[in-house]
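In: What follows is a predicted structure for the sequence shown.
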Amino acid sequence: MEPLLRIHAGDLEVGYSDTGPRDGDAVLLLHGWPYDIHSFEEVAPALAGTGFRVVVPYLRGYGTTAFLDPATLRSGQPAALAQDAVALLDALGIDTAIVAGCDWGARTTNILAALRPDRVAGQVTASGYLVAGQAANAHPLHPVDELTWWYQFYFATERGREGYDRYRDEFARLIWRTASPRWAFDDAAFERSRPSFANPDHVAIVIHNYRWRLGLAAGDPRYDEWEARIAERPTIGVPAITLEGDANGAFHLDPAAYRDRFTGPYEHRSVTGGVGHNLPQEAPDAFAQAVIDVAQRAAEHTAEASGVR
């Protein structure tokens, strides 16, 4: 993932990796929590080697990404992360990109594809369609499913905030193990990502994200319009592939539950072999192939829309 670059984009100075030919079709890869850009350490070079320009940023609160203004609310709400991505594309002069991600990154790619299809040629997401506003999060799940969200309730307390701050590395290891129970990552893999969690805004962003979901923290008013649109569970019309590992220990829906949210060219793929929640790092070949296939469908979709045969 080296060398890392930095660029001013919206509220942030973003730390990012940019590989492959600069005139290649752009791919934006977005990581989740508690992961970092190393989720794509094999995906990025594979795509760059086939001619894509591959941009992999640290999300707000991770790695070398920093806020430009100390007074900016450290919001972790979905609209903030999505607008960060748009600002990065603007700063890099990228008009449209394939967007792909997992966990928080998957949610962000969904939002971008739904609300800014003018900037998204196609999308790949692990765990399907994750667009939901505060109202949807207010509804209780089955107790078995609520159990998988134990940390969300922990973070709702001051004890949880202090505990996460004190034990952020141990917390990340725990989530890696429980969300991907068959992923045999080694210490070296974790050590590549561990420094990302030392970002001075990391804890504030994570805690705000989960407290906002439960309606326990106010959002940034600048994102109210986007959050209102997100709450409507908008459909996605760009070419899309969703992926699900066969050993995902995190909460996830059956693909049939979100099939109607995809109205354009669409395919769901199940990835076997004990693949958990951090799908691009655990199954990089499957993830990279999905991006390649979506890019091909996006090109065909564009040609068809323009009347080219």
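Out: Perfect, thanks for sending it. Numbering: from 1, shown residues only.
In: CA atoms for contacts and neighbours, from now on please.
Out: OK.
In: With adjacent residues omitted, what lies nearest to residue 36?
Out: residue 193 (6.0 Å; Cα to Cα, 6 or more residues apart in numbering).
In: For the one you found, grab the count of nearby residues.
Out: A count of nearby residues for residue 193, using other Cα atoms under 10 Å, gives 19.
In: Going by secondary structure, it is in what exactly?
Out: helix 187-193 (DSSP states H and E).
In: Next SSE downstream of that helix?
Out: Downstream of helix 187-193 (by DSSP H and E), the next one is helix 202-213.
In: From the contact counts, what lies against the next helix or strand after that following helix?
Out: The C-terminal neighbour of helix 202-213 among helices and strands, as given by DSSP H and E, is helix 224-231. On a contact count with 3 or more Cα pairs under 8 Å, 6 or more residues apart in numbering; DSSP states H and E, helix 224-231 meets helix 78-92, helix 134-137.
In: Kindly recompute the last result at 10 Å.
Out: helix 78-92, helix 104-115, helix 134-137 (3 or more Cα pairs under 10 Å, 6 or more residues apart in numbering; DSSP states H and E).
In: what angle sits between the next helix or strand after that helix and helix 104-115?
Out: Sequence-wise, the next helix or strand downstream of helix 224-231 (DSSP H and E) is strand 240-245. Here strand 240-245 runs at an angle of 160 degrees relative to helix 104-115 (axes from the mean of the first three to the mean of the last three Cα atoms, to 10 degrees).
In: Tell me which residues of the next helix-or-strand element following strand 240-245 come out buried.
Out: Counting by DSSP H and E, the element after strand 240-245 in chain order, helix or strand, is strand 266-271. Buried residues in strand 266-271, counted by 16 or more other Cα atoms under 10 Å: 266, 268, 271.
In: Comparison target below:
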Amino acid sequence: MNTEALIQNIKTPTLTVAYEEHGPATGDPILLLHGFPYSPRGYDDIAPALAARGYRVIVPYLRGYGPTRFNSPDTLRSGQQAALAQDLLDLMDALALPKAALCGYDWGGRAACIVAALWPERVRCLVTGDGYNLQNIPGSTQPQAPETEHRLWYQYYFHTPRGVEGLTKNRRDLCELLWKLWSPTWAKGPERYPLSAPAFDNPDFVEVVIHSYRHRFMYAPGDPALAWMEEALTRQPSISVPTISLCGADDGVGPAEEIDEDIEHFTGFYERRVLAGVGHNIPEEAPEATLKALLDLLQR
């Protein structure tokens, strides 16, 4: 299934958010959130299926992607975790959604997890790619196992002027390489990548991405207006909303560990599902499993 939806725009305090909408306006709302370096195309086989069941499905372009734009040239092009969460809250407010089901992975999963942790009354249920996605920034300076450090090479690359220039000049080639490395067993990656790549031509893409990977290691200051949220996140708050975590067994960034070390962060209904043969781009590689996880929570 691959039914296109028209791109709509809505203004929030910081952004004019571009989003795709599926299903009836009166349906129970679901927000589907992509990550880096991906786009709403990751949900092409999921959004229409949910809409066909009567749900109202919103699939936004995150800050720095596609047609989404900052409202002011003076706004910090932040990619920090609190900014992503605030964008999600602002979008829900602009769309007059007091509560919604959330599904996200990578950056989108981080935004969804933060909102679920700090504003549980706004979240009906949560499908998260790779579990508890809140960054522990104060602990980011501690070295990890060499295999883990090796998989994070691109983040260290972005800490340098060379990395900024490399992403600027080679953004499509670099992002395509990440797709290959992070989803090494996904046969459809080469044919699907060109559908998402245009979203990286956003004029703020490079600045937002670089800030994201520098801020999480405390190499760049955050938005002062979001300092309170970042402070709250240092306490690694728990998530109480009904949650299913989907983990790719072949994820080239962080393959699923045998023991679920995230379970302690979830205090409500929680289930972890490890998906064999699936990499980092979970909804696009495993749309059936992602759809099932959402429906299992929505129909509880």
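Out: Structure received. Keep in mind that this is a model prediction, so the values were computed, not measured.
In: Deepest in the core, which of the helices and strands packed on helix 224-231 of the first structure is it.
Out: helix 104-115 (a mean of 26; mean count of other Cα atoms under 10 Å).
In: Just tell me the aligned range of that helix in the second structure.
Out: Aligned by TM-score structural alignment, helix 104-115 of the first structure corresponds to residues 107-118 of the second structure.
In: check the fit of that stretch onto the first structure and give the mean distance.
Out: After superposition onto the first structure, the mean distance of stretch 107-118 of the second structure to its aligned counterpart is 0.8 Å, using mean Cα distance after the TM-score superposition for the first structure.
In: residues contacting the residue lying closest to residue 217 of the second structure once chain neighbours are set aside?
Out: Nearest non-adjacent residue to residue 217 of the second structure, counting by Cα to Cα, 6+ apart: residue 140, 5.4 Å away. Counting by Cα atoms under 10 Å, 6 or more residues apart in numbering, residue 140 of the second structure makes contact with 216, 217, 218.
In: Can you tell me the number of residues neighbouring the last one?
Out: Yep, that's residue 218 of the second structure we're talking about. 14.
In: what's the answer for the first one, then?
Out: Taking other Cα under 10 Å as the criterion, the count of residues near residue 216 of the second structure is 22.
In: Map it across to the first structure for me.
Out: Residue 216 of the second structure maps onto residue 213 in the first structure, by TM-score structural alignment.
In: which one in the second structure is aligned with residue 281 of the first structure?
Out: So, by TM-score structural alignment, residue 281 of the first structure is matched to residue 284.
In: burial of the residue lying closest to its match once chain neighbours are set aside, as a residue count?
Out: Leaving out its chain neighbours, the residue that sits closest to residue 284 of the second structure by Cα to Cα, 6+ apart is residue 42, at 4.5 Å. When counting by other Cα under 10 Å, one arrives at 25 neighbours for residue 42 of the second structure.
In: ok, the equivalent of residue 42 of the second structure over in the first structure to residue 137 of the first structure distance?
Out: The alignment partner of residue 42 of the second structure in the first structure, by TM-score structural alignment, is residue 39. According to Cα to Cα, to the nearest Å, residue 39 of the first structure stands 27 Å off from residue 137 of the first structure.
In: Likewise for residue 66 of the first structure?
Out: Distance from residue 66 of the first structure to residue 137 of the first structure, by Cα to Cα: 29 Å.
In: same deal with residue 270 of the first structure?
Out: For residue 270 of the first structure, the distance to residue 137 of the first structure - Cα to Cα - is 26 Å.
In: re the thing from before, what lines up against the residue nearest to residue 36 of the first structure once you look at the second structure?
Out: Counting by TM-score structural alignment, the partner of residue 193 of the first structure is residue 196.
In: Please enumerate the helices of the stretch 1-150 of the second structure.
Out: 47-52, 81-94, 106-118, 146-151 (DSSP state H, counting those that start in this stretch).
In: can you redo the ones you listed as CSV with distance to residue 62 of the second structure?
Out: Shown next, in CSV, are the helices of the stretch 1-150 of the second structure (distance: least, Cα to Cα, whole Å):
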stretch, distance to residue 62 of the second structure
helix 47-52, 17
helix 81-94, 8
helix 106-118, 8
helix 146-151, 24
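In: what about those helices, which gets the closest to residue 207 of the second structure?
Out: helix 81-94 (13.7 Å; Cα to Cα).
In: Relative to the first structure, what is the average displacement of the closest one?
Out: Mean for helix 81-94 of the second structure is 0.4 Å (mean Cα distance after the TM-score superposition for the first structure).
In: measure the match of residue 193 of the first structure to residue 284 of the second structure for me?
Out: In terms of Cα to Cα, residue 196 of the second structure sits 11 Å off from residue 284 of the second structure.
In: Mind listing the shared neighbours of these two?
Out: 38, 40, 41, 42.
In: For the first one, which non-adjacent residue is spatially closest?
Out: To tie it back to what came earlier, the one meant is residue 38 of the second structure. residue 196 (6.1 Å).
In: ok, of the contacts of residue 140 of the second structure, which one's closest to residue 159 of the second structure?
Out: Out of those, the member with the shortest distance to residue 159 of the second structure (by Cα to Cα) is residue 217, at 9.2 Å.
In: In contact with the closest one, which residues?
Out: 135, 136, 137, 138, 139, 140, 141, 142, 155, 156, 159 are the contacts of residue 217 of the second structure under Cα under 10 Å, 6+ apart.
In: Could you point out the longest helix of the first structure?
Out: helix 284-305 (DSSP state H).
In: same for it, what does it pack against?
Out: Using 3+ Cα pairs under 10 Å, 6+ apart, helix 284-305 of the first structure sits against strand 26-30, helix 43-48, strand 97-101, strand 120-126, strand 240-245, strand 266-271, helix 279-282.
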